[in-house]
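Peer 1: From the sequence below, what's the structure:
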Amino acid sequence: MKTLLLARHAKSDWGLPGLADHDRPLNDRGFRDAPAMAHRLVDEGVQLDLVVTSTATRARTTAAEYAAAFGVDLVEEPLLYAASSGAILAIAAAQPGEAERVMLVGHNPGMSDAVAELTSEFVDLPTCAVAECLVDVGSWAELIEGSGRLVRVRTPRD
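Peer 2: Below is the predicted model:
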């Protein structure tokens, strides 16, 4: 059994005209929500072995909070930026076998769609939300559509 946490980046700043989408930073709310959610997961006893993030600034900043709070490695994955649900599940399936609990940090609509493909339950993830999914596989390579079960969705407003 593996645990996959699919997280949407925290709220980003749209106030800089001309800035490329990939380079948008978090806004004030995002800078509050990301560490709060990371510490909340730690306080609730969630465990992580690895955090994998999109290379977009807002996702990397969000993911860095999770990696720091859990004391785990942060790996940047360029293919997570604007990834489809299929690409997200393929990235999850490529994770190292020794990692039992992995978090992927990315963007919507891909993250919400990936939860739906993995668990057959659609949840529209707001910014900084985390969907915790149990995946009934022995290795990540066995992960396929429908192989997961949605355990819980956490949002900053919970």
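Peer 1: Going by C-alpha atoms from here, please, whenever you check contacts or count neighbours.
Peer 2: Noted.
Peer 1: and Leu89, which of the three is it?
Peer 2: helix (DSSP: H, G, I helix; E, B strand; the rest coil).
Peer 1: so who does it touch?
Peer 2: Ala114, Leu118, Leu143, Ile144, Glu145 (CA atoms under 8 Å, 6 or more residues apart in numbering).
Peer 1: so the last one touches Leu118, yeah?
Peer 2: Going back to what we said before, that points to Glu145. Yes - taking contacts as CA atoms under 8 Å, Glu145 lies within contact range of Leu118: 4.8 Å.
Peer 1: Which one's more surrounded, these two?
Peer 2: For Glu145 and Leu118, the more surrounded residue by other CA atoms under 10 Å is Leu118, and the numbers stand at 24 against 17.
Peer 1: what's the spacing between the more buried one and Glu132?
Peer 2: With distances taken as CA to CA, to the nearest Å, Leu118 is found 11 Å from Glu132.
Peer 1: just Tyr66 next, same as before
Peer 2: Tyr66 is 14 Å from Glu132, by CA to CA.
Peer 1: So between those two, which is more surrounded?
Peer 2: Per other CA under 10 Å, whichever of Tyr66 and Glu132 has more neighbours is Tyr66, with 27 against 23.
Peer 1: contacting residues for that one?
Peer 2: Tyr66 makes contact with Ala34, Pro35, Ala38, His39, Val51 under the criterion CA under 8 Å, 6+ apart.
Peer 1: And this one, please, so the two structures can be compared:
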Amino acid sequence: MKTIYLFRHGKSSWKDAQLSDFDRPLNKRGKQDVPFMGQLLLYMNVKPDLWISSSAKRAWSTAKRVATELKVGKENIIKMDRLYHAEPETLLQVIQGLSVTASSVILFGHNPGLTELATLLCDYEFTDIPTSGVVGIQFSKAANWTDVNFHQGKMIFFESPKNNSSAPE
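Peer 2: You can find the predicted model right below:
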């Protein structure tokens, strides 16, 4: 059985108009929401074997902050350029190419690709995975990552800061 956690980066800053989209950092709300969601994952006993992040600044920063909450060293997070604004098909190719030894992976990325991927993987109509939102999807019949495919997963949870009353404002 394989499990995927799709985590959309935290809210990013548009303060510096000179920065490229790739280089935008987290804003104040993102810096509050991301650790909260990391604590929620810790409470839910989510312990991914493999960590992969888009190399965009806001996604990488999100991954590092979640890793801190889950007591995982940032050196265990793989940066991947091809996750930056990736289409669902590209994201699926990345997933299908993962190490067989890992039973679970957390992937930090961007919309609209993550929302579209989540919808295609588990046939649940996600309208939007909000910033700092995370979806857990399980593949009970997948022995290897190559077995993971569209329409074969089951959503096990969908959480976001707005879904949790104790989230920071």
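Peer 1: Same list (the contacts of Leu89 of the first structure) but as CSV, adding distance to Val102 of the first structure and secondary structure.
Peer 2: Below are those laid out as CSV (distance: CA to CA, whole Å; DSSP: H, G, I helix; E, B strand; the rest coil):
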residue, distance to Val102 of the first structure, secondary structure
Ala114, 14, helix
Leu118, 14, helix
Leu143, 13, coil
Ile144, 16, coil
Glu145, 17, coil
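Peer 1: Tell me the one among the residues you listed nearest to Thr3 of the first structure.
Peer 2: Leu143 (11.0 Å; CA to CA).
Peer 1: Count the neighbours of that closest one for me.
Peer 2: Using other CA under 10 Å, Leu143 of the first structure has 20 other residues around it.
Peer 1: repeat for the one 10 residues further on
Peer 2: Applying other CA under 10 Å, we find 16 residues neighbouring Val153 of the first structure.
Peer 1: how about it, what's its match in the second structure?
Peer 2: Mapped onto the second structure by TM-score structural alignment, Val153 of the first structure lines up with Phe158.
Peer 1: Help me confirm that that match is found in a strand?
Peer 2: Yes - remark: Phe158 of the second structure belongs to a strand, assigned using three-state DSSP.
Peer 1: Tell me the spatial nearest neighbour of it, not counting adjacent residues.
Peer 2: Val135 (4.4 Å; CA to CA, 6 or more residues apart in numbering).
Peer 1: Roughly how far does the one you found sit from Leu41 of the second structure?
Peer 2: Val135 of the second structure is 11 Å from Leu41 of the second structure, by CA to CA.
Peer 1: of the two, who's got more company?
Peer 2: Taking other CA under 10 Å, Val135 of the second structure and Leu41 do not tie; Val135 has more neighbours (21 against 17).
Peer 1: what about the more buried one, which SS state?
Peer 2: Following three-state DSSP, the label given to Val135 of the second structure is strand.
Peer 1: Tell me the counterpart of it in the first structure.
Peer 2: Match for Val135 of the second structure (TM-score structural alignment): Ala131.
Peer 1: Is it correct that that match is in contact with Leu5?
Peer 2: Yes - judged on CA under 8 Å, Ala131 of the first structure makes contact with Leu5 at a distance of 5.5 Å.
Peer 1: Lys11 of the first structure and Pro126 of the first structure, how far apart?
Peer 2: Distance, Lys11 of the first structure to Pro126 of the first structure, using CA to CA: 9 Å.
Peer 1: higher neighbour count, the two?
Peer 2: Per other CA under 10 Å, whichever of Lys11 of the first structure and Pro126 has more neighbours is Lys11, with 22 against 19.
Peer 1: How about the contacts made by the closest residue to the more buried one other than its chain neighbours?
Peer 2: In space, and not counting its chain neighbours, Lys11 of the first structure is closest to Gly30: 4.3 Å by CA to CA, 6+ apart. By CA under 8 Å, 6+ apart, the residues touching Gly30 of the first structure are Ala10, Lys11, Ser12, Thr62, Cys128.
Peer 1: Out of the residues you listed, give me the one that has the most neighbours.
Peer 2: In the contacts of Gly30 of the first structure, the most neighbours by other CA under 10 Å go to Ala10, 32 neighbours.
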